Structures are given as C-alpha cells and as structure tokens.
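Visitor: missing the sequence, but the structure's below:
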C-alpha cells in the first residue's frame, strides 16, 4: 500500500492512497466493492467516492458534474475537499496531479493508447482553462505501473512512440520486441506544453514478481485502486 500526505501552499493537505493485492480481497472491478473498500480504508462515505467506467479514451470529468451511476471516462479532478477520486489500474499509468492555487487534485488512467492520445495534456488544458492554474505549479506523481524494465511491446506499438520520443524505447531480448518506458514519453509531452514538470514516482513496477500490486500482464484480473482527495 502507498499512503502519502502532501501539503499545499495554503497549508491544506491532500492524501494519496494506492491499494494493491495485499489490501484487496474481492472484486476490485465492481463499483460497489470499490466504494466499500475505499470507504473502509479512508472513513469517508461511499457517496463521496468517484470512479469511472474506464475506456482508454480521453474523456475528462469533474467530480462535481457526476450524476448517478458510473460515467465513462479516464480522468477525474475536483477542487472540493473529501471527494475521493479513484482510477483502477493493473499495468497502466496512474497519474496523480495537484496544485494549491487554487487547491485542486486529479487522477488519470493512462494506458499506452491514452498516453499517445494525450489524455494528460487534455486534462491539464481543461483545468487550466476552468480554474486558471499555473501549470508550472502542478505536481505529478506516478503510482505503480508497468515500467520500462519489463513492459514489452511489439513493433506496431513501438513505432508509434518512436516517431516522437525514440529514447522511450529499448530493444528487448526477443527480436522485434521493445521495452517501453511511458514515463519518458509522458515527460516529453508535458514539457511540450512549456512546463518543466515536477514529477515523482512510486518506484514500483507492477510486473515485478511480489510487487504487491496487480498486473494484467502477469495474469491478474483484479485492479489496483488509486485514490486521491483534498483533506
């Protein structure tokens, strides 16, 4: 489990929580189970826990706009305290972000398709337009994901990343296969917005044996729960 508290410029705080295979015993693809488990871990009611029907797209949702149900989307943000934002991952990038001017938190589900499609850049553009945030003051944190140590792709995917950021790839041991580091590509994309990103990582590869987190590539059907909220 990852459990961090970060303080904002106005001395408010936010929490960042990632529940993995040591904390989850149940179907973490089921919305009701997710709300129940996250509520148990945080002591915040299930009605204040927001998640999406993720589809590897670029739909961005503000938690205040939620109606009943689970909307389709891959990025969530809010400026309101005690609203927990959740994305499910099992090798994809969970990208947490926040700023203190104004106090705002968000989380993005970014598989390789979403990374290429620009889900992060689109999300930042939306929150910048709506709240006037300074992108230079945004902090980023990558939760557990399939890193370039183990994340192998074929030439079909590799060619798409190579066109823009060749050094996001390294040859794998098998001919025609490559190891993809999405952090390298993501950093390039954020810099293309004119921003030098402050980006931290959990330092965990989901594909490593005994990582403590679910991995689709290792055959897991459950999902890690990546949560963030303003306290």
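Guide: Cool, got the structure. All figures in this text were calculated on a predicted structure; none of them were measured in a lab.

Visitor: C-alpha only now, for contacts and for neighbours.
Guide: Noted.

Visitor: My guess is residue 141 contacts residue 95. True?
Guide: Yes - contact between residue 141 and residue 95 holds when scored by CA atoms under 8 Å: they sit 6.0 Å apart.

Visitor: Tell me which of the two has more neighbours.
Guide: Regarding residue 141 and residue 95, a neighbour count based on other CA atoms under 10 Å identifies residue 95 as having more, with 23 against 17.

Visitor: Pasting the second one now:
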C-alpha cells in the first residue's frame, strides 16, 4: 500500500501526507508537497518552495506560507538548511526555530540533514528528484529529515542521521520509524560510470544485506548501455537504513516517481533543470499525544 497519500483540499496546496505516522500521534505532521496550488509563474508554475531556482522570492515565501497554513502551523516554525549534497547532520535547537524560512542567508549553512526534539519546530528540506528521508523516534520524541541525492546516498546520510539521533537523544535504531518519500525512481534515473563507481563501492560494503549479487551487478543497478545504468536510490537508502539498525517493518517506502509524474511533481531531470522544488517536512507540536 502506498504510504504517501494525496490530499486535495479546495483552495489549498495539494499535499502528500503520511497518515500511518500521523494517526499514531496527533501532534505529528509529516509529508511532501506537490507542484500544485501555489502562486509561482512558469517555469516554476505552482507551489515552488525553493529560493535558489530563479523564482521571485516573494512568490516562494508566499508558497511556503500557504503550505504552513495548510498544515495548521505558524510560518515562524518553518526551519531549513542550505543543502549542499553532503552528509552533515545538524541538531536544531529552539534558537534555530524559523531559520531559512524567508531567506537563504538565514538558513542553517552547509547541511543536508536536520534533527530536533524541540516541539513546535517544523523541519523542511527541498527536492526536485532527490530522495527525502524521514525519521521519527516516538520513544524519545525526536524527528529528523535528510536530503539524499546520489552523493548523499553514497555518503550514507541515512546512517549518519541514525547515528546522530542516537548520540543527541539516545534514540535506539530499533525504535526509529523511517520513511522514504516521493523521488525519482529506478525507472527514470539513468547515470554514468562516474556515479556507478561510487554506488558499487557502497554496495561492496553491504553484500550481507543482499544488495549485491556474486559475479554480477546488484538488483538495484540495471545496465542500459556500456558505461550507463539505471539505479534505484530509494532501495539503496532503504538498505542503508536496515544496515543502520532500523527494522525493515519500520520503514515506509513510496512508489511515487517524480520523473514519471511531472503533472504532480517538479523533476530536475525530466524538465532539464528548468523547474521548481517540492518540500518534505516533519514536526511535533505541543498538544497531548494520542493514547
């Protein structure tokens, strides 16, 4: 069953929510935006949430406000980083609340994963094919987001995030819930030998998980022509999560492909770079948790 469920409220952004998590704790908001419902003009038409793509800053900020309003959260809670396709994980404190919401200059610098146990902080990060990774520890009441393109994936940002949550909050991997959100699928993501070399090095260290096959390529590498292949970043990240100690039954993985569905999502690859950005988000409010 698809874990990210589309919602289409009248006069509101079209969103993809994770009800299997939100149903367990009514303080939790978690999901992924679409390209539908915002104020941006072409080529960022709709709900562009990225300040770095050439769109009018005032339109991007208005789109972010519209998303916050749709979630029932104050825009002041929106907190984000300036992503660099790395593997740095940053702890977000109460003093960081609101950083990056209306300007790149105020965003948390050089960071691709954010985590917090503060209430009323809405973590957000941005995508147009890369893989959004979500983490929630209901026992320690901590949450995290990680942005995983191919560089972040091969740098094991998923494992780095689990390690950071353990160090900061005492989160045990077996307690952590994880989710892998809408992103480009193996059906659409063809790469060259430069990328494949890094992916194979990663897979060589994870053979015990069945990611690699003796005498051949991994099931998640599908050769297409000499020196080129399609790769499944979602499945690679799922396996990294498992190796980091997250239980397979605690991992949700989407089937939505941003490359296939440009009617719903921005896709940097399919639209040749002339496109906007979606957002992932996660946050815990201060209300009483469900019994």
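Guide: Done, it's in. As the structure is a prediction and not an experimental result, all values here were calculated from the model.

Visitor: Report the TM-score for the pair.
Guide: The TM-score (TM-score structural alignment, normalised by the length of the first structure) is 0.89; 229 aligned residues with a CA RMSD of 2.2 Å.

Visitor: helix or strand for the residue nearest the centre of the second structure, which one?
Guide: The residue lying closest to the centre of the second structure (CA atoms, centre = their mean) is residue 132, at 1.6 Å. Following DSSP states H and E, one finds residue 132 of the second structure within strand 131-137.

Visitor: Can you give me the neighbour number for residue 163 of the second structure?
Guide: Here the number of neighbours of residue 163 of the second structure (other CA under 10 Å) works out to 18.

Visitor: correction: residue 203 of the first structure
Guide: Residues contacting residue 203 of the first structure under the criterion other CA under 10 Å number 11.

Visitor: how near is it to residue 147 of the first structure?
Guide: Separation of residue 203 of the first structure from residue 147 of the first structure (CA to CA, to the nearest Å) stands at 9 Å.

Visitor: next one: residue 20 of the first structure
Guide: As defined by CA to CA, residue 20 of the first structure lies at a distance of 17 Å from residue 147 of the first structure.

Visitor: These two: who's more crowded?
Guide: The residue with more neighbours, out of residue 20 of the first structure and residue 147 and counting by other CA under 10 Å, is residue 20; that gives 25 against 22.

Visitor: Just to confirm, what residue in the second structure is aligned with the more buried one?
Guide: With TM-score structural alignment as the criterion, residue 20 of the first structure lines up with residue 34 in the second structure.

Visitor: which of the residues in the helix or strand in which residue 158 of the first structure is found are buried?
Guide: Applying DSSP H and E as the criterion places residue 158 of the first structure in helix 155-162. Burial within helix 155-162 of the first structure, assessed by neighbour count using 16 or more other CA atoms under 10 Å, is assigned to 158, 161.

Visitor: Near the nearest residue to residue 86 of the second structure once chain neighbours are set aside, how many other residues are there?
Guide: Distances taken as CA to CA, 6 or more residues apart in numbering place residue 152 nearest to residue 86 of the second structure, at 5.3 Å, with adjacent residues excluded. Counted by other CA under 10 Å, the residues lying close to residue 152 of the second structure total 22.

Visitor: Residue 226 of the second structure now?
Guide: Using other CA under 10 Å, residue 226 of the second structure has 8 other residues around it.

Visitor: I'd like to know how far it sits from residue 76 of the second structure.
Guide: The spacing between residue 226 of the second structure and residue 76 of the second structure, counted by CA to CA, is 50 Å.

Visitor: mind listing the strands for the first structure?
Guide: Taking DSSP state E as the test, the strands found in the first structure are 2-7, 13-19, 49-50, 60-62, 75-78, 84-89, 93-100, 103-110, 139-142, 152-154, 169-171, 177-180, 198-201, 224-230.

Visitor: So for residue 41 of the first structure, which of those sits nearest?
Guide: Of all the strands of the first structure, the one in closest proximity to residue 41 of the first structure, counting by CA to CA, is strand 13-19 (9.0 Å).
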